[in-house]
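Trainee: Need a 3D model of the following:
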Amino acid sequence: MSQATLGDDEELFGEAANEMREDVESSLEDAWATLPDADDVWETDADNVLGVLNGLNSALEVGDAEEHLRDAKKWFTMGQRADAFDDADDLEEEIADLEEAITDISEAGEQVGELTSTIPALRGTLQDAGPAADSEATDDGDDADEDEE
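Mentor: I've put the predicted structure just below:
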């Protein structure tokens, strides 16, 4: 193999490594962009708790972030195995941060989903329970007794 060919191969490898890093960075950027905005999770214009929970549940969608993260990890892993990155600590740290953010958002979404199904049942239980409900039942019973007389 000639010296010129080796030089060309090194140059091609350097270009490929740069493109791989750009692919990882681009996928990470796309993933961060698809995550919910902090204000969307914090602010609401709902009239009741169920409306708040439904709005929050919708806001806690990670969209395509998981797919973009997968692409970033795929290219990052390939670049690491090829020893193509001079310094990849920043990429590795950002991938870990993104994974953590996606996990936190997904877990919060699950918790909100559970509350969304629990709160209406709890409201019904509270409406049907207690002294007010007992007196209504007694009143209904009194009406039935009067009808029988």
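Trainee: going forward, measure contacts between C-alpha atoms and count neighbours the same way
Mentor: OK.
Trainee: Who are the packing partners of the strand or helix carrying residue 117?
Mentor: Residue 117 belongs to helix 89-128 when assigned by DSSP states H and E. Packed against helix 89-128 by the contact rule (3 or more Cα pairs under 8 Å, 6 or more residues apart in numbering; DSSP states H and E) you find helix 3-34, helix 49-59, helix 65-81.
Trainee: now the other sequence, so there's something to compare against:
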Amino acid sequence: MSQSSLDDDELFGEAAEEMRADVEEALDAARAELPDADDVWDVEADNTLGVLNALRSALDVEDVEAHLRDAKKAFVVGERADAFEDADELEAEIDAVEDVLGDIETAREQVGELASTVPALRSALEDAHEGSDGDGDDESDEEAEE
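Mentor: Sure, this is the predicted structure:
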């Protein structure tokens, strides 16, 4: 092997290109795992709880988190090595995916809370209506007779 094929600058350049490719591949994979807008918007179910559960499932982002983590790890190493000419651009792309991920996680938590609250609310409403059956009718009948 010749000395020129092992030049540090050349090797560093190759490593930087590979690192950038790793970041971009992980970002592409993260974007690909984001839920489709239609999967979040168009949900079919027989009742409110079914809609909430379908929506919560559509908002599952475990794979997005894993790919984003890979992108961030490769980016941090490359940035510390000053391997990227456009580190700000890469960081902005990572931040954009991270922002969407944060929005999805927030929505998923809210949907989960609603999915827990709606059955309890239904039961409370049923109990309230059962408690008023007969009691209120007698009084209104007596008032109507007077």
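Trainee: I'd like to know how far the closest residue to residue 62 of the first structure other than its chain neighbours sits from residue 126 of the first structure.
Mentor: Closest residue in space to residue 62 of the first structure, ignoring its immediate chain neighbours: residue 35 at 5.1 Å, by Cα to Cα, 6 or more residues apart in numbering. Distance from residue 35 of the first structure to residue 126 of the first structure, counting by Cα to Cα, to the nearest Å: 37 Å.
Trainee: Comparing these two, which shows the higher neighbour count?
Mentor: The neighbour count for residue 35 of the first structure versus residue 126, taken as other Cα atoms under 10 Å, is higher for residue 35 (20 against 11).
Trainee: Wait, that one touches residue 61, no?
Mentor: Yes - in this structure, residue 35 of the first structure is within contact of residue 61 by Cα atoms under 8 Å, at 7.3 Å.
Trainee: Show me what the residue nearest to residue 62 of the first structure aligns to in the second structure.
Mentor: Aligned counterpart of residue 35 of the first structure in the second structure: residue 34 (TM-score structural alignment).
Trainee: so that match touches residue 61, yeah?
Mentor: Yes - between residue 34 of the second structure and residue 61 there is a contact under Cα under 8 Å: 6.8 Å.
Trainee: that older thread, the helix holding residue 117 of the first structure vs the second structure, average distance?
Mentor: Compared with the second structure after fitting, helix 89-128 of the first structure has a mean deviation of 0.8 Å; criterion: mean Cα distance after the TM-score superposition for the first structure.
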